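# Build me a structure from this.
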Amino acid sequence: KQNKMKLTIVSNGLEIKNQIRKLKKLQIDCVSLSLDGGIPKTHDYIRGIRGAYDKVLESIKILQKENIPVSVITTVNKINFKELNLIRDLLINKKIAWQIQIALPIGRFSRNLVISRKQFYGVAMFIALNLKKYSVRKLPLIGAHCFGYFSMILPELGLDPWIGCQAGKSVLGIQSNGNIKGCLTLSDDFIEGNIRTTNISDIINSRFDLKYNQYLHKNNSQDYCYNCEMFKKCKGGCLGTRMALNSFDNPYCL
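Sure thing, here's the model as predicted:
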């Protein structure tokens, strides 16, 4: 905050009620809560905690009452793919920004549950249609950095024009255990240090973005992304998506 960086916390919403005082003291820019199902059964199953769905909805009300900006993140997989309409109906006219992203095979998440390319296109269509149907005031909806880029079919699904992955450049993430990465969607191979043992400014000043840049400029003429005419601008899209799926190419491209 002292360096004019925006501070956002991503949470499952389970302990928000007990952390309000800390959040207000931090002058948080936004609390992003995970909502991964349109009904309690789905969300609770994905999260592995009974009652998690109700906790998220309760946390939204608490944050809004305390005038703390709140948004919702839905991570789409084969389990909740067909519940986007239900989640949308929960959020309409609630003044809650909604980000949709795809689940990646990182950590405990199974590769078998990652959506297909056809389903990915379906989610992109859902975003595009609802952006057209609803005003920003009624449903502030965006596709995360795994969507869009330079599509002529479904353009402008994200918030800003794509200028390449910003991991380690204008973005960094701090995990709950203090580990620091250029982006929280990246694997532990990209941990640069720990905030409990190293000053964050020291990590940033030690050429923080070098590890990320080496993946953005790989020269391999056999790769689909590298041969694309938009590669110099796009740089292969979301680095987290590419690294989680096949190390370089981005199979989810519109």
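
# alpha carbons only for contacts and neighbour counts from here, please
Will do.

# Show me where the stretch 51-200 of the chain has its helices.
52-65, 84-91, 117-133, 200-205 (DSSP state H, counting those that start in this stretch).

# and for comparison, fold this next one:
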Amino acid sequence: MEGKPAAEKKWLPKLIAWEVTRSCNLDCIHCRAAARFGPYPNELKTEECLAFLDDVAKAFPSFIIILTGGEPMMRDDIWEIAAHGHKLGLRMVMAPCGFLVTEETARKMKEVGIQRVSYSIDGLTAESHDNFRRVKGAFDSVMQAIENSKKVGLEFQVNTTITKHNLHELPQILDMVIKLGAKAHHPFLLVPTGRGSELKHLEIPPEEYEKTLTWFYNMRDKVPIQFKPTCAPHYYRIFRQHEREKGITVKPETHGLDAMTKGCMGGQSFAFVSHTGKVQICGFLDVECGDIRKEPFSKIWDTSKVFKEMRAWDDYKGRCGYCEFRRVCGGCRARAYAFTGDYMQEEPFCTYQPSEEAKNAHNKRKEAAGEK
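Got it, this is the predicted structure:
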């Protein structure tokens, strides 16, 4: 069994995706928030945003905050928020849509301490990307935003949501991302929530997931930038299976972040905070874990019932509960929730069958604990 037992871990968050606003100038077919232009009622006020950053910086120094949305640049006070976090020593990054990133605003990002931006490219051409984002000109706006970022020396990465409509384009999108000069490419496997709940027919089938994630593994040493599948926890099982077949032990000294990270980090080293201050394990799992208007995030992180459940890997249901890779994979809790209504259920898009030995060991642990 790989990974340190949950009971022995000190749970420290490393990353928060913060939806500073839900207002957005795109209309993406997969959007978890079904975001529109807005304005949306009850969004956190400036002083609440600054207090949230104060709490996080005090409890978890050197933390990463992703300013996301919606379109984070649609907040009038976004520069004040970003500058405050930077001043506190937090690593501030941003996920803008592209339309608002002029050379002037890109320079402003650098001035207030934004250390990286992420842009989404979901198609190889303007036609395929714009069809997915449902706004004409979206592709060209991202390309211009990237050029503006490069002009001012602002580091950027590219994210890609993978569905049936663009899976065949993925190798060429990767090539394009490398040529554009991105620091990283993070393809996301579609999680069908929000508007995305209507796109289950576009989610690639489990067998294709396995094939695609194996392709990721085969590419990991060939790509000159960070290439990380996201919302695809079973990659870390596939990665270890293939290394084991080669007689290689996975360790940080030789495998870097791939050896240190876990498939699903929600509630374990990652959290999401909504535009109204609601805390979730991630943006795709719409289950409230706390409210920063009622208690500090630092307290929610330590006491939330849902967060504690996320950390109890042996209590996952179905195959995920007894899989020998549960401590490095864990399945996608949001995908389990979307398909079953229970975030503790097994990952519905994984084809792996755990060994009988692992299943028997799990049953013995349950019996010893007095559980059925």
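
# thinking again about what came up before, quick one: closest of the helices of the stretch 51-200 of the first structure to Lys233 of the first structure.
Closest approach to Lys233 of the first structure among the helices of the stretch 51-200 of the first structure (C-alpha to C-alpha): helix 117-133, 20.9 Å.

# Provide the aligned range in the second structure for the closest one.
Helix 117-133 of the first structure lines up with residues 206-222 of the second structure when matched by TM-score structural alignment.

# which parts of that stretch are buried?
Tyr209, Glu210, Thr212, Leu213, Thr214, Phe216, Tyr217, Arg220 (16 or more other C-alpha atoms under 10 Å).

# Not counting its own residues, what contacts that stretch?
Phe227, Pro229, Ala232, His234, Tyr235, Ile238, Phe239, Phe349, Cys350, Thr351 (C-alpha atoms under 8 Å, 6 or more residues apart in numbering).

# Turn the helices of the stretch 51-200 of the first structure into TSV, including distance to Lys78 of the first structure.
Compiled in TSV, those are given as follows (distance: least, C-alpha to C-alpha, whole Å):
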stretch	distance to Lys78 of the first structure
helix 52-65	18
helix 84-91	12
helix 117-133	8
helix 200-205	37
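
# so which of those helices gets nearest Met243 of the first structure?
helix 117-133 (16.7 Å).

# mean deviation (superposed) between the closest one and the second structure, please.
Aligned to the second structure and superposed, helix 117-133 of the first structure gives a mean residue distance of 2.2 Å (mean C-alpha distance after the TM-score superposition for the first structure).

# circling back to that earlier point, so which of the contacts of stretch 206-222 of the second structure is the closest to Glu295 of the second structure?
So of those, ranked by how close each gets to Glu295 of the second structure (C-alpha to C-alpha), first place is Ala232, at 31.6 Å.

# Hmm, Ile100 and Ile142 of the first structure touching each other?
Yes: judged on C-alpha atoms under 8 Å, Ile142 of the first structure makes contact with Ile100 at a distance of 6.5 Å.

# which residues touch stretch 112-132 of the second structure?
Against stretch 112-132 of the second structure from outside (C-alpha under 8 Å, 6+ apart): 28-30, 79-80, 82-83, 86, 91-98, 136-140, 142, 146, 154-162, 166, 169, 172-173.

# re the thing from before, can I get the buried part of the contacts of stretch 206-222 of the second structure as one PyMOL selection?
Buried members of the contacts of stretch 206-222 of the second structure, defined by 16+ other C-alpha under 10 Å, are picked up in PyMOL with:
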select buried, resi 227+229+232+234+235+238+239+349+350
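
# what's the closest of the contacts of stretch 206-222 of the second structure to Ile66 of the second structure?
Pro229 (17.7 Å).

# who's in contact with that closest one?
Pro229 of the second structure neighbours (C-alpha under 8 Å, 6+ apart): His186, Pro187, Phe188, Leu189, Leu213, Phe216, Tyr235.

# Can you flag which of those belong to strands?
Of those, the ones assigned to strands by DSSP state E are His186, Pro187, Phe188, Leu189.

# before we move on, the earlier item: return the member of the contacts of Pro229 of the second structure nearest to Arg244 of the second structure.
Using C-alpha to C-alpha, those come closest to Arg244 of the second structure at Tyr235, 14.0 Å.

# what separates that closest one from Cys97 of the second structure, distance-wise?
According to C-alpha to C-alpha, to the nearest Å, Tyr235 of the second structure and Cys97 of the second structure sit 27 Å apart.

# Can I take it that Lys22 of the first structure is in a strand?
No: secondary structure assignment places Lys22 of the first structure outside any strand; it is helix (DSSP: H, G, I helix; E, B strand; the rest coil).

# Name only those of the contacts of stretch 112-132 of the second structure that count as buried.
Among these, the ones that count as buried (16+ other C-alpha under 10 Å) are 28-30, 79, 82-83, 86, 91-98, 138-140, 142, 146, 154-162, 166, 169, 173.

# Quick one: map Gln115 of the second structure onto the first structure.
Using TM-score structural alignment, Gln115 of the second structure sits opposite Asp29 in the first structure.

# burial measure for the nearest residue to Cys282 of the second structure once chain neighbours are set aside, as a count.
Of all residues beyond its chain neighbours, the one nearest Cys282 of the second structure is Phe272 (4.8 Å), with distances taken as C-alpha to C-alpha, 6 or more residues apart in numbering. Neighbourhood size, Phe272 of the second structure [other C-alpha atoms under 10 Å]: 25.

# got the contact list for stretch 218-229 of the first structure?
Phe231, Lys235, Gly236, Phe248, Asp249, Asn250.

# For those residues, could you give me a markdown table that also reports neighbour count, distance to Gly182 of the first structure and secondary structure?
Formatted as a markdown table, the contacts of stretch 218-229 of the first structure follow (neighbours: other C-alpha atoms under 10 Å; distance: C-alpha to C-alpha, whole Å; DSSP: H, G, I helix; E, B strand; the rest coil):
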| residue | neighbour count | distance to Gly182 of the first structure | secondary structure |
| --- | --- | --- | --- |
| Phe231 | 17 | 21 | helix |
| Lys235 | 23 | 16 | coil |
| Gly236 | 27 | 16 | coil |
| Phe248 | 23 | 17 | coil |
| Asp249 | 19 | 19 | coil |
| Asn250 | 22 | 19 | coil |
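
# and which of those residues is nearest Lys1 of the first structure?
Using C-alpha to C-alpha, the contacts of stretch 218-229 of the first structure come closest to Lys1 of the first structure at Lys235, 29.4 Å.

# hang on, isn't that closest one packed against Gly164?
Yes: contact criterion C-alpha under 8 Å: Lys235 of the first structure and Gly164 qualify, at 5.5 Å.

# Check which helix or strand the residue located most distally from the centre of the first structure maps to.
When distances to the mean C-alpha position of the first structure are computed (C-alpha atoms, centre = their mean), the maximum falls on Ser221, with 29.7 Å. Per DSSP states H and E: Ser221 of the first structure is located in neither a helix nor a strand.
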